[in-house]
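Peer 1: Build the 3D model from these lines:
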Amino acid sequence: MSDQSVNEEDEDKENLDPAEAAEAAETEETPETNPHPDCSTAAEPREDDRDPGSDAPARQAAMLDSGGLEEAASQTDLTDAEQHGDRTDDVGNSTATVKVRLVPEGHVMTVAFAIGLSIQELKRHFASELKVPAELLHVSLHGGVVEEQQSLMALGVQPHGSIQLEMSSSDPTGHPLRPLRPPQQDSMPDVITVRVHTDQGEFQQVVVEIERPPQQKLFLGGFRHRLTGAEFHHAAVQTPPRRRPDRGVAVFSRDTQTVEMRSRAQQCPVSTSTQMTGIGCYVSCQDDKLVAPGNYITADQYHDRRLRAVIRLQAFARRWQARRAVERLRMERDRRLAWQEQEQRRRREEKEEQLRDERRRWRNPQRGEDFTLLYHALERWRCEEEQRIDSSLRGAERKAALCSLLEQETQLIASIGRHRIAAQHNNRDKAVSSFLDKCAAPKRWTAADGQLTQMDSQQTVRARELRDLYCSVNMAAGSQEQRLDVLMTLKHTVKEQDCQLTRDMVELIDREADLMMRGVKETNLEGLRKRISTLFLQYIKTPSFNPQAANLLKVPQSPSQLKNDIFFCRGCRRYLRSAAFGPPAGARRAGRCRACAELDNNARRREDFSRYSGILSRLRADEQRVSGETGIPLLLQEQDVCHLVDVVWGCQSALSACSDLHDLVLVRWERRRDWSPWNCILLSKDETSAHLEVESVHEAYGETFVRSVEHKHAVARRHFSQIPAVAEYLRRQEAAAPGDRLVSRPITTATGKHPAGTSAH
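Peer 2: This next block holds a predicted model:
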């Protein structure tokens, strides 16, 4: 091309600044313009390519596929005969729009794909796009799985047509299907249809796939052709970035970090000199400094000074390490002393709390165990006084003192009885109130989210109404009108059912109302009101009137349940449920009920087993924490622990002879074996932690001490082997280790009676 033509072409083009080019790019609908002035292009998305479920999210700048344009250009050169002939290869190379829906996310990805390629090639393409292994992808069409060998042409896809497939992952947890770019960045479709004007003057539809650039390119402006009006953008926007040439060497760092070191000696030429004062040249000496030489240091002196410095540094470093070690030891000692002090304080407070609780039980007894404690203290006081009288008095004085002691004991027993009656009355009111509250309580359950859900049924609402009415009946009498209102409400409530109980209640209510109208004093009406309250409580406890009471009654209403759960008490000669009997572990059959056993204890023996309940509860908690199951400790009762502590171990620690029951604990003798009466030792709480650290008791303790402990184990084995449940456990243990020891069998007699000293079971 000549210079004149080049200048004319330059004059026909006017440069565009980046702002004008950006405006033109915003108004332009095509992502790329055809550089030929005679060929016009129109790029518009196909209606089939628009995703109806998406809102056309914004995406990064797109680039036209150059291969698609080349293919379009090559198609314009085809002859009419070739276009209408049978071209199987060309049809296979034709592209179609493939829309893939990702399951279960619902994202839709669109791509232009050759219809002659197989589904396996399509899976490889999407595997690279989604960063998921190809073997984990499954392609389906209309709910059916598509084989990998099938092509799009075999699925019925026409050239330049479209098809929608579904793709899922066999491992949705480890490899979910998510597009690498968020949908918000999509502003253009993945595939567009471009209408190209060929040289023959025809328009041809070409499917063009949009390539997403890996980085954001800067817009550098462009120019506009004056004659045709075509706009051309900068080449950097329309072409991929320029790649650096491959040097054939793998470079892992910058060139500035790999430097070649080279040593080279230089010598000044003879003509070089320093500037100094001379003829015709004056140099100021105002800023000159006078340098005086110092003392010369030899190599030995230098190394000696370095050695002393190193030794000094080592001394300071070792001093610092020693101080840290001492500080660590001091902190450990302080923590140990603080822990010991805390443990001692905790044990002291625990013992004081037990003593305070015992004194509180003496002063204000409320339960049966509290009164048993009082009777035990009374018996101990009587024995001490009797010993004092026997040791100091003789003859008639002794008899008079014993009579006075008997009279004091009688008065104390009567006082305890009065306290017991008052406590029973108070406990009865608490029991009735608790029974009514349980009947009126709504049904509760915990939902899946952890919240507590409550529901009222017809039975709970009925029970709540009866509870409120019972409280109103027992409330202190106010005015006469209020009492009559309560009585009328109660009368209408019980008249709903006709039976002997309701008729008696109605008669008593009418009687009280008549007496109140006659002006009778309230003190004379207390007995009548108590009868009404008692009958109404019986009415509430009847399941036919209050269905909620059936779940809380101790005696079942079904005769079939009473048949196998009733035993005969040989003390009070009554038939009672099994819950009324509280025998020790050595009993074999039902004997006396709890009331008879307690009455006999208060009258004769007056033993207090509540002191051993703490030892038994501590033993069960330790075994549950160590082995996860209690075993034999769950079978033992307070009476059995009393025999084991008092008779076998003499009520004192095996090591320190401590006799305080609040400080004694039953622990394992050999910690590798389960607890049993023949594998235990009685120690104080301070000795327990040290004993449990012992690996071998035969090496830690002396032979004499070990033999004495084994003798106590033999005594305990001989006594507790008479208990059926413990004997069965012992037989299983002996079967596992035969030839160890003989086991005594439970004692049974022909008459069915068990030996003296054992209670009923």
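
Peer 1: going forward, measure contacts between C-alpha atoms and count neighbours the same way
Peer 2: Fine.

Peer 1: any idea which element Arg335 lies in?
Peer 2: With secondary structure defined by DSSP states H and E, Arg335 is part of helix 299-363.

Peer 1: Spatially central residue for this structure, please.
Peer 2: Gly450 (12.2 Å; CA atoms, centre = their mean).

Peer 1: Helix, strand or coil: sort out it for me.
Peer 2: coil (DSSP: H, G, I helix; E, B strand; the rest coil).

Peer 1: now do Ala654
Peer 2: When states are read from three-state DSSP, the local structure at Ala654 comes out as coil.

Peer 1: Quick check, it in contact with Cys680.
Peer 2: No. Here Ala654 does not reach Cys680: they are 10.8 Å apart, not a contact under CA atoms under 8 Å.

Peer 1: out of those two, which sits in the busier spot?
Peer 2: Neighbours around Ala654 and Cys680, counted as other CA atoms under 10 Å, are more numerous at Cys680. The numbers are 23 against 17.

Peer 1: Please look at the more buried one and Arg668 and confirm they touch.
Peer 2: Yes. With contacts defined as CA under 8 Å, Cys680 counts as touching Arg668 at a distance of 4.3 Å.

Peer 1: Would you do the same for the sequence below? I want to compare the two.
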Amino acid sequence: MDNTSDSCLDVATTEKSGAEQPSASSESPVCEAENGSPAEKLLLSEATGSTIKDDEALRRARANADETIQSEKLQCDQEDSPGKAVQQDYHMPDVITVRVQRDSDSFQDVVVKIERPIYHKPFVGGFKNKITGVEFHNAGAQTIPKPRPDRGVQVFCRETQTVYERNKPQQTKNTTSTQMTKVGLYVSSVTDKLISPAKYLTAEEYHKRRLEAVIVLQTYFRRWHAVNVVRNLRELKGLRLAWEAQEELQRKKEKEEKLRREHERRLNPKTKEDFELLYHAVELWRQEETEQINRSLTGAERKAALCGLLDQEAQLIASIGRHKLHADEENQQKAILRFLDKCAQPKRWKAYDGKITEMDTQDILRARELFEIYCSISMNGIPKDERRDVLLTLRRTVKEHECKLTREIVELIDREVDLMSREVKECNLEGLRKRICTLFLQYTKIPEFNPEVARILKVPSSPLKLYKSISCCQSCKNHLASTEFPVPARSRTIGKCHLCCKLGNEARQRETFLKYRLMLENLRQSEADYQDDAKIVFSIQHQDLQYLVETIWGCQSALSVCNDLYDLVMVRWDKQHEWSPWNTILLTENEADAHLKLCSLEKAYEATFIDGIKDKHTQAKKYFAQFPAMASFLQRSDNQANANEFLIATVTNSSILGKTN
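Peer 2: Predicted structure coming up:
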């Protein structure tokens, strides 16, 4: 039985006695332990937990002399705590003697042996007293496991644990016989063969020959494998060279196409970027001619040459101005058609299945009708009958609303019809027709006559909405909308409008910003693909990007020193953070693709190169820290960098302390 030292229960078990013991009488039992504890301070209790009184016999506990007796020893201290059982620091010996009363005059001493466990019983369930810290095991831990039923087979025996090996030779049933020559029988020996024994081959020689054969096989196999590997490498090399040649050819074609487009734009300029290129080319030509004149001529000849150069420059600028007027007329007509077509577009939305649904409202149908009428009256070279029908349709349309503008349009229509009936030449009617188109365009831009135009017009219907978005240009002194002013990151106040900046550039600097605009568009597109809520790239303008490229990066790639701005792009230095002037690098397109695939910048680049890039980032920080628009982004990036450094230092210190411990 178990005797736990820290428990308040002392459990004892008696061996089954061989002799029959008489039953106890009704007198109180008397117990005496070997440790000399007085009997009056001992208590006996049943397995159920109830205490056996002094005037009760052990028979009441349902225990005979030959049965196991389980007792519980508690000491009663009447002096300290009367009527209360107190646990005593008691260690039960291996053998105790229990005196049992047999009758009124005779007693018998019973020897009880204590069985102690030879192993530490694991805690497999029970409860613990929080006050005393005593653990009580459940019944499953105190019960002897149930023995397995006897199956009648002896398991642990020599026969079941011993293996016997037997060797038994057997004779095959394939019997053969040989017939020999004997008396009375002749057997021919013509087909007989004389067999002589060959050289005896030892095991070492046999395995050596097998090894040599294996080496020969491996040699041929490795040669075959090497030939295949070389063939595959040669094929891959050919494919790589073909791809590089194709890429080089593609780059040459793209560059030639780019030069061709630039040459075409200079010959037939149409947009403001085209005219910027022309003025820039004129400025470069003027600077080269001026340098040549200053080098080669002096005195009066130099002054005369400079005057001639000035006349040539004036002629070139006048020629560019004529081209510009013609291009403005074409662009204006295209802008008008694009504006009216935008008003006539149906409403579109995407359904749940991905299909696009279009819907035409009454306002859209009205705008489409006006757009078709305008295209018809602005067309040249049509017959007189068709022109007359178009004018009558226009007259019916504008007669729906009565105002000064419609009356003037109707009057002009009647005048043109009257002149056409008198066989007036078309060249004399061009001014009248342009006036009709201009007035009808004003008619289409009035929301009362064309309701759909209200959502496209820049000027709101109420002038009160313009007060907060109107600024005065410091050059032309005109009050314009805020969208008409360039706002670079380094600006602090509203300066010149777009038109004044354009005129100033054409008259003085004659710089071209096309390359920087294209670079900024590519940069914004690449940042939008990251989808990480980048903001800095959309706050800077092409003037800021020009300063970065020219002043800080020197108009050349950081790796290959390529200075062709059409091939250079700006990408993130650390792709984990958003783009900023202090987190960027200027590279070619191929170098940028390879840079963005890197996992670790420290492993890919040398420390000297990284230090040079960080110096450029520091220059960009000093420059853009002066401007209010970029100061907030710079402060946020510094706080984030400090937090990252603190986190890295904390993790490093924690790892060092962990290794030390």
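
Peer 1: hmm, back to that, helices and strands around the helix holding Arg335 of the first structure, which ones?
Peer 2: Where contact means 3 or more CA pairs under 8 Å, 6 or more residues apart in numbering; DSSP states H and E, helix 299-363 of the first structure is packed against helix 368-392.

Peer 1: Read off where the next helix or strand along the chain from the helix it packs on ends up in the second structure.
Peer 2: Per DSSP H and E, the first helix or strand lying C-terminal to helix 368-392 of the first structure is helix 395-440. Residues 299-344 of the second structure are where helix 395-440 of the first structure aligns, taking TM-score structural alignment as the criterion.

Peer 1: What's the match for the residue nearest to the centre of the first structure in the second structure?
Peer 2: Under the alignment by TM-score structural alignment, Gly450 of the first structure pairs with Gly354 in the second structure.

Peer 1: Show the contacting residues for its match.
Peer 2: By CA atoms under 8 Å, 6 or more residues apart in numbering, the contact set of Gly354 of the second structure is empty.

Peer 1: distance from the centroid: which residue in the first structure tops it?
Peer 2: The first structure, CA atoms, centre = their mean, max distance from centroid: Ile279 (97.2 Å).

Peer 1: What distance do you get for that one to Ala414 of the first structure?
Peer 2: Distance, Ile279 of the first structure to Ala414 of the first structure, using CA to CA, to the nearest Å: 140 Å.

Peer 1: Arg444 of the first structure - that's part of a strand, no?
Peer 2: Yes. With three-state DSSP as the criterion, Arg444 of the first structure is located in a strand.

Peer 1: And for it, the neighbour number?
Peer 2: 11.

Peer 1: Likewise for Leu185 of the second structure?
Peer 2: Counted with other CA under 10 Å, the neighbours of Leu185 of the second structure add up to 9.

Peer 1: how much space is there between it and Asp544 of the second structure?
Peer 2: As for Leu185 of the second structure, its distance to Asp544 of the second structure is 124 Å (criterion: CA to CA).

Peer 1: repeat for Thr483 of the second structure
Peer 2: Taken as CA to CA, the span from Thr483 of the second structure to Asp544 of the second structure is 18 Å.

Peer 1: can you check Phe513 of the second structure too?
Peer 2: 11 Å.
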